[in-house]
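A.B. asks: okay, here's the prediction I keep looking at, along with the sequence it came from:
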Amino acid sequence: MQAWQVHENGEPGEVMRLAEVPPPAPGEGQVLLRVRAANVNFPDALLCRGQYQVRPPLPFTPGVEVCAETEDGRRVIATPLLPRGGFAEYTVADAAALLPAPDALDDAEAAALHIGYQTGWFGLHRRARLAAGETLLVHAAAGGVGSAAVQLGKAAGATVIGVVGGPEKAAVARALGCDLVIDRTNEDVIAAVKEATGGRGADVIYDPVGGAAFKQSTKVVAFEGRIVVVGFASGEIPAAALNHALVKNYAVLGLHWGLYNTRNPGLVLECHERLTELAARGTVKPLVSERVPLDGAAGAVQRVADGVTTGRVAVVLEKGAGA
């Protein structure tokens, strides 16, 4: 079968190589999956660079979420078990962690209704307790993680402010349903948020960026507001000034969604059921901006790494691709 492999760490476009390799053999409690579509995530770039919290042995295949088909014909969403990731014709996953792919979504959309949306759901509902009528600010609102949070925020009845970088991304954020879009490349984010909220600030801030975005968040978070930290796409991990959190009376909440898979997997299934319901109603629909064939995976991961994409980029395999 064909699979992308990383033999040394570096930029995805330089270190990912498409190779012919044997199909993976599932171990105890695992299943073999034929990949239908694999979603590209920023962690895939970090894996290639050797900067992710998990460092699989070399060589490995990146690709952390897929829509796939089981040997008995079920269409499922799965998180492949590294080092045998999803940018391949076949992968393996834990049988107990498989989730049914929503009928309302195609393969690329279904692959994208997993990590980003689960992260958004847990971050906004379980960690921040977002309530209807509150104001939600989403950094990188046109990206894969941010676009999911925008849709989930609107579904929860929040007023959503999206922060983006550039006019193309601003148009995407407006189309997603943001009530206000702020282009950080030509607008003062802090001043714009304060003006839009009458000086009150945002009740919940969803931050997959870190760096300067986190610093802006601390300036515009409301009284008893919650800043949810879900990643550091900027490459800069900020240091929280806890005296500032004390004086302004706000909370900084971390979210590592992967922990729920081991600490409370029942919540992951419950979340997936809610997301499936929202997808069936058309309330949420993953924004898949680009679909590429398997041989385009390296370029797709590099574009995501460079921050030039909107929504999700999916690697789509032809049905019936052989081993």
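C.D. replies: Thanks, I have it.

A.B. asks: all contacts plus neighbour counts: C-alpha atoms, from now on.
C.D. replies: OK.

A.B. asks: max-length helix in this structure?
C.D. replies: Taking DSSP state H as the criterion, the chain has its longest helix at helix 265-281.

A.B. asks: where exactly do the strands run in the stretch 101-250 of the chain?
C.D. replies: Using DSSP state E, counting those that start in this stretch, the strands of the stretch 101-250 of the chain run over 135-139, 159-164, 180-183, 202-207, 221-229.

A.B. asks: contacts for the shortest one?
C.D. replies: Contact with strand 180-183 is made by 160-167, 170, 173-174, 189, 192, as judged by C-alpha atoms under 8 Å, 6 or more residues apart in numbering.

A.B. asks: can you flag the buried ones in these?
C.D. replies: Val160, Ile161, Gly162, Val163, Val164, Gly165, Ala170, Ala173, Arg174, Val189, Ala192 (16 or more other C-alpha atoms under 10 Å).

A.B. asks: closest one to Pro102 out of these, please.
C.D. replies: Of all these, Ala173 has the smallest distance to Pro102: 24.2 Å, by C-alpha to C-alpha.

A.B. asks: for that closest one, what are its contacts?
C.D. replies: By C-alpha under 8 Å, 6+ apart, the contact set of Ala173 is Ala141, Ala142, Ser147, Gly162, Val164, Val181.

A.B. asks: please repeat the previous calculation with a cut-off of 7 Å.
C.D. replies: Taking C-alpha atoms under 7 Å, 6 or more residues apart in numbering, we find Ala173 in contact with Ala141, Ala142, Gly162, Val181.

A.B. asks: what do you get for Val301?
C.D. replies: Pro12, Val40, Asp44, Ala45.

A.B. asks: ok, second structure coming up, stack it against the first:
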Amino acid sequence: MRAMRVRTLGARMVAEDLPDPVPGPGEVRIQVRACGVNFADTLMIDGRYQERQAPPFTPGMEVCGTVAALGPGAEPALLGRRVAAMPGAGGFAEAVCLPAAACVPVPEGMTDAQAAGFIIAYATSLIALQRAALAPGETLLVLGAAGGVGLTAVEVGRQMGATVIACARGAGKLAVARRAGAHHLIDSDGADLRAEVKALGGADVVYDPVGGALFDQALRATRPGARLLPLGFASGTVPQIPANILLVKNLSVIGFYLGGHARLHPEALPRALQTLFDWFDQGCIAPHVSHEVPLDRANDALELLRSRAATGKVVVTI
């Protein structure tokens, strides 16, 4: 099989031919049709992700494909089924093996590209916003609202009954957030985020995959009793949270990382995906893929994320 491999941390991936992987007990081999690209892939390649991989390795955290082979004990009915799964790594390849229990059937109306970029972004948004107890009628502020996870938070927040304030860079990205259901738009280029959010009444929940200066402004634009979700640091700067502001405003900061949460609460991810697939079937959410890039150009797909040129998801196609 063909795979994109990291030979040296921080360097570009290289294409290699590898033996087809053999599924072990309870595993299946998926013939990959598409692999979602995540900002975490760039961190993993640079050696800066919280779960480090030793070179050589194949990145690619979420896939859609067809079950092509079964390991001992795997359910025979899975053979030939189109499924989505979150292997954590190994997806930038023509095939990957993982536990059969980790595979979920894909709705018929969902394309391979949509399914490949669905699990991490949508499940992160739904479970994180549930943990923050986002309630109907509350105000949700989404930073990086046109990105892979941010755009799903706009959709999920609206579906949960919140008033959504979307913050993104430039008119084009804000237009994408508006189409996803945002009620209010703030351009992060040059805007006084704190003042604009406070003029809208303040935020009850802040969803932040960006970090940096925007988090600092959002923190100061919260209502008393608000909840903050620091989900990533695409800006490159991890914010330091002043405890005195938390104290005075009775704020809660809720860290959330999907992989770790799924290990602690294995029932949470299947439950969330069932809800999300139901919403998809009902037309309540519409996964947005801005770029589909072939496997041999997977380095270009990563650059789209690093340069913030993408909206929604970038997907590598096989």
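C.D. replies: Structure received. The model shown is predicted, which means the values in this text are computed figures rather than measured ones.

A.B. asks: hang on, the earlier thing: would you point out the most distant pair within the contacts of Ala173 of the first structure?
C.D. replies: Pairwise over the contacts of Ala173 of the first structure, using C-alpha to C-alpha, the maximum falls at Ala142 and Val181, 10.0 Å.

A.B. asks: for the stretch 201-323 of the first structure, just list every one of the helices.
C.D. replies: 212-220, 242-248, 258-263, 265-281, 297-306 (DSSP state H, counting those that start in this stretch).

A.B. asks: with respect to burial, which of the ones you listed scores highest?
C.D. replies: helix 297-306 (a mean of 22; mean count of other C-alpha atoms under 10 Å).

A.B. asks: mean shift between that helix and the second structure?
C.D. replies: In the superposition with the second structure, the average deviation recorded for helix 297-306 of the first structure is 1.2 Å (mean C-alpha distance after the TM-score superposition for the first structure).

A.B. asks: rewinding a little: same drill for Ala142 and Val181 of the first structure, tell me which one is more crowded.
C.D. replies: Ala142 (31 against 24; other C-alpha atoms under 10 Å).

A.B. asks: looks like that one contacts Lys169 (just checking).
C.D. replies: Yes. With contact defined as C-alpha atoms under 7 Å, Ala142 of the first structure counts as touching Lys169 (5.5 Å).

A.B. asks: shared neighbours of these two, which are they?
C.D. replies: With C-alpha under 7 Å, 6+ apart as the test, Ala142 of the first structure and Lys169 both reach Thr310.

A.B. asks: now check Pro55 of the second structure against the first structure: what is it aligned to?
C.D. replies: Using TM-score structural alignment, the equivalent of Pro55 of the second structure in the first structure is Leu58.

A.B. asks: ignoring the adjacent residues along the chain, who's closest to Thr124 of the second structure?
C.D. replies: Leu258 (5.8 Å; C-alpha to C-alpha, 6 or more residues apart in numbering).

A.B. asks: also Pro102 of the first structure?
C.D. replies: Per C-alpha to C-alpha, 6+ apart, closest to Pro102 of the first structure is Thr276, 5.8 Å.

A.B. asks: closest to Glu65 of the first structure out of the helices of the stretch 201-323 of the first structure?
C.D. replies: Ranking those by proximity to Glu65 of the first structure (C-alpha to C-alpha) places helix 258-263 first, at 12.2 Å.

A.B. asks: could you dump the buried ones among the contacts of strand 180-183 of the first structure to a markdown table with distance to Val301 of the first structure?
C.D. replies: As requested, these are exported to a markdown table (distance: C-alpha to C-alpha, whole Å):
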| residue | distance to Val301 of the first structure |
| --- | --- |
| Val160 | 28 |
| Ile161 | 28 |
| Gly162 | 24 |
| Val163 | 23 |
| Val164 | 20 |
| Gly165 | 19 |
| Ala170 | 22 |
| Ala173 | 22 |
| Arg174 | 25 |
| Val189 | 29 |
| Ala192 | 33 |
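
A.B. asks: filter the contacts of Ala173 of the first structure by whether they're kept in the second structure.
C.D. replies: Among the contacts of Ala173 of the first structure, the contacts conserved in the second structure (both residues aligned by TM-score structural alignment, their matches' C-alpha atoms under 7 Å) are Ala141, Ala142, Gly162.

A.B. asks: counterpart of the second one over in the second structure?
C.D. replies: Residue pairing (TM-score structural alignment): Ala142 of the first structure is matched to Ala146 of the second structure.

A.B. asks: can you tell me how far Gly47 of the second structure is from Phe233 of the second structure?
C.D. replies: Gly47 of the second structure is 15 Å from Phe233 of the second structure, where distance means C-alpha to C-alpha, to the nearest Å.

A.B. asks: can you check Glu27 of the second structure too?
C.D. replies: Distance of Glu27 of the second structure to Phe233 of the second structure, computed by C-alpha to C-alpha: 34 Å.

A.B. asks: do the same with Gly148 of the second structure
C.D. replies: 13 Å.

A.B. asks: of these two, which one has the most company?
C.D. replies: Gly148 (29 against 17).

A.B. asks: mind listing what the more buried one touches?
C.D. replies: Applying C-alpha under 7 Å, 6+ apart, the residues near Gly148 of the second structure are Ala121, Thr311, Gly312, Lys313.

A.B. asks: ok, now with 10 Å
C.D. replies: Gly148 of the second structure makes contacts with 36-39, 117-118, 120-122, 209, 287-290, 305, 310-314, as judged by C-alpha atoms under 10 Å, 6 or more residues apart in numbering.

A.B. asks: check Pro230 of the second structure too.
C.D. replies: Contacts of Pro230 of the second structure (C-alpha under 10 Å, 6+ apart): 128, 206-211, 215, 238-239, 253-257.

A.B. asks: ok, the aligned partner of Gly157 of the second structure in the first structure - how many residues close by?
C.D. replies: Under the alignment (TM-score structural alignment), Gly157 of the second structure pairs with Gly153 of the first structure. Applying other C-alpha under 10 Å, we find 29 other residues in the vicinity of Gly153 of the first structure.

A.B. asks: next one: the one 3 residues further on
C.D. replies: Ala156 of the first structure sits with 16 neighbouring residues when counted by other C-alpha under 10 Å.
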